[in-house]
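1. predicted model and sequence below, questions to follow.
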Amino acid sequence: MELNMKDYFKVVRRRWWLIAAIVALACGATATYDYYFPNAIYEANSKLIVTNSGQNSMTARPDMNEINSNIMLIETYKEIIATPAIMEKVVQQYPDIRMDAAKLSESVRVESSKGSQVMSISIQDPSLDQAVMIVNAVAEVFKQEVPQIMSVNNITILSEAKKSDHSHPVSYGMLMKSLIAFGLSLFLALGLVFLLEFLDDSIKTEEDVELYLGLPTLANVTRIRKARVQKNTEGSKKKRVGESIHVGIHR
């Protein structure tokens, strides 16, 4: 059976209460959970630059070959940061992190822009203090360990993470979460409604009789409201009483 746009609207109108109930329940549950269990997430980041070993950037002329070499090294450094050689050192030197090397490696994210010598180390955590401490610790330990691992000293910390720079959480607020819940629940509710309509093989209209049974419609019994039936019944009683009075007087 092919449905046109009017049929879709009829399906939605017939089960609008189910759609409204699902959407209201989802939005209400989301808002309640966010109110009683707020889970703000903070992100802190520190930036490192890969420079030429021993180069004074204020006086030396830039060597494009060395710059390109440093840019190529960044991909290697991004892999080194996440290895146990760095993470275990971080955990040992900063016991306040309260996180093992494997978990720390999963939490830290290292990014770099194409063609840039700058790397960004970032981490997200429910505690702003913890996020700032971890990202600065990783940057400092990585800077210390690179000369031993790569036999070069070309890492400089451009900027350390500061609480004042990351005071706003990066997680979604209640309004955004409610909007997301509204969109997802509406999508799921519509899907459920059309699924129920597809599984429902009962005959509701005269069009269904012709479509499913292939028979012509000979009569149509419409639904009458209870109030209208009562009104017609009372009117009939009054009419019969009036007729009886009229007949009595005539006699």
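-> The structure has been received and is ready for your questions. Residues are numbered from 1 along each chain as shown.
2. from here on, just use CA atoms for contacts and neighbour counts.
-> Fine.
3. which parts of the helix or strand G191 falls within are buried?
-> Assigned by DSSP states H and E, G191 belongs to helix 174-199. Neighbour-count burial for helix 174-199, counted by 16 or more other CA atoms under 10 Å, picks out M174, K177, S178, I180, A181, F182, S185, L186, A189, L190, V193.
4. next up, a second structure to put side by side with the first:
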Amino acid sequence: MEENTIRQTDEIEIDLWEICLVLIHNLALIVSVGIMVALGAFLFTQLLVTPSYESTTKIYILNKQENSAVTYSDIQLGTQLTKDYAELIQSRFVLEEVVQGMGLDLTYEQMKEKVSVTTPTDTRILAITVKDKDPVMAMKMANAIREAASVHIMNVMDIQAVNVAETANMPMKKASPSVLKNTFLGGVLGVFLIIAVVLVRYLMDDTIKTPEDVEKYLQLSTLAVIPLNEGEADGKKKKKKVKRS
């Protein structure tokens, strides 16, 4: 039993080593394909994909009575209500008002896909982010949503004031797509694909190439190897030339 286990382990090690040799032998091909696919991903992202820009504005909401001190319960309650505020910001009432006010050719669903609302942990600050292909339009829509949402929140939640923590600015850098990321992923994908092709071709090839293959797969020992003499080799080369001509 132990001898059989050792033999099986040796065969597995030999197979893995052969696979490594196959990959090393095709290293130039693997690298070339990886570079070509990475270059293709770079050109596709740079030339064909339309970039998007993000602009963010922030508001601060504090629910307190006029001329009264801010207590810890006020802050804690406000933190719990931030999800309610986020829903109101993305409500149909607010977004359709912005669409009509700016004269945009967008439905409510299309507008909602452009808007995201986030809240930093343990804060009462709401960040309203708008994503659009036009950086100027992204800034204008973010500020318009902030103004419409502030009024809507005060009316619905009976809030006395919604303070502007930060106005939206025109984004100078595109938010997506990431050229570097797509190029890297394209290169990695190309490398994995060509490795898969090389390994499949190797595993599907069951031809006998060396005396070691005879002993390994046919369980036969080779007594001698007959080399191809120079005369036969030259004759084969001449035949190939005649056929081509």
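-> That came through, no problem. For clarity, every value in this text was computed on a predicted model and none was experimentally measured.
5. tabulate the buried residues of helix 174-199 of the first structure (JSON lines), appending distance to V141 of the first structure.
-> As requested, these are exported to JSON lines (distance: CA to CA, whole Å):
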{"residue": "M174", "distance to V141 of the first structure": "38"}
{"residue": "K177", "distance to V141 of the first structure": "37"}
{"residue": "S178", "distance to V141 of the first structure": "41"}
{"residue": "I180", "distance to V141 of the first structure": "40"}
{"residue": "A181", "distance to V141 of the first structure": "42"}
{"residue": "F182", "distance to V141 of the first structure": "45"}
{"residue": "S185", "distance to V141 of the first structure": "46"}
{"residue": "L186", "distance to V141 of the first structure": "49"}
{"residue": "A189", "distance to V141 of the first structure": "51"}
{"residue": "L190", "distance to V141 of the first structure": "53"}
{"residue": "V193", "distance to V141 of the first structure": "57"}
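6. mind listing the helices for the second structure?
-> Along the second structure, the segments classed as helices by DSSP state H run 2-25, 27-43, 72-89, 92-102, 108-114, 135-157, 179-204, 211-217, 230-244.
7. contacting residues around the counterpart of E109 of the second structure in the first structure?
-> Correspondence of E109 of the second structure to the first structure, assessed by TM-score structural alignment: A102. A102 of the first structure makes contact with P84, M87 under the criterion CA atoms under 8 Å, 6 or more residues apart in numbering.
8. how close does A102 of the first structure get to A82 of the first structure?
-> For A102 of the first structure, the distance to A82 of the first structure equals 9 Å [CA to CA, to the nearest Å].
9. over to Q117 of the first structure?
-> In this structure, Q117 of the first structure and A82 of the first structure are 19 Å apart, going by CA to CA.
10. who has more neighbours, those two?
-> More crowded of Q117 of the first structure and A82, by other CA atoms under 10 Å: A82, with 22 against 19.
11. ok, the aligned partner of that one in the second structure - contacts?
-> Counting by TM-score structural alignment, A82 of the first structure corresponds to Q90 in the second structure. Residues in contact with Q90 of the second structure (CA under 8 Å, 6+ apart) are K112, V115, S116.
12. now that we have the residues you listed, which one has the most neighbours?
-> Comparing these by number of neighbours (other CA under 10 Å), V115 comes first, having 22 neighbours.
13. what's around the closest residue to that one other than its chain neighbours, how many residues?
-> With CA to CA, 6 or more residues apart in numbering as the criterion, V115 of the second structure has its nearest non-adjacent residue at 4.7 Å, and that residue is V130. Applying the criterion other CA under 10 Å, we find 27 residues in the vicinity of V130 of the second structure.
14. so V130 of the second structure sits right up against M111, yeah?
-> No - using CA atoms under 8 Å, V130 of the second structure is not in contact with M111; the gap is 9.1 Å.
15. find the residues that touch each one of these two.
-> With CA under 8 Å, 6+ apart, V130 of the second structure and M111 have no common neighbours.
16. what about E54 of the second structure, distance to K140 of the second structure?
-> Per CA to CA, E54 of the second structure is found 11 Å from K140 of the second structure.
17. compare those two (neighbour count), which wins?
-> Applying other CA under 10 Å to E54 of the second structure and K140 shows that E54 carries more neighbours, namely 27 against 17.
18. what does the more buried one align to in the first structure?
-> Checking TM-score structural alignment: E54 of the second structure goes with E43.
19. which residues touch the closest residue in space to that match that isn't next to it in sequence?
-> By the measure of CA to CA, 6+ apart, the closest residue to E43 of the first structure outside its immediate chain neighbours is Q124, 4.3 Å from it. Q124 of the first structure sits next to I41, Y42, E43, A44, S107, V108, A131 when contact means CA under 8 Å, 6+ apart.
20. for Q124 of the first structure, what is the corresponding residue in the second structure?
-> Aligned counterpart of Q124 of the first structure in the second structure: K131 (TM-score structural alignment).
21. and if you look at P216 of the first structure?
-> Applying TM-score structural alignment, one finds that P216 of the first structure aligns to S221 in the second structure.
22. how many residues are close by the nearest residue to that match once chain neighbours are set aside?
-> Leaving aside its sequence neighbours, S221 of the second structure sits nearest to E215 (CA to CA, 6+ apart; 5.4 Å). Using other CA under 10 Å, E215 of the second structure is surrounded by 12 other residues.
23. isn't E215 of the second structure right up against I208?
-> No - assessed by CA under 8 Å, E215 of the second structure is found out of contact with I208, at 10.1 Å.
24. distance of the match of Q124 of the first structure from L21 of the second structure?
-> 49 Å.
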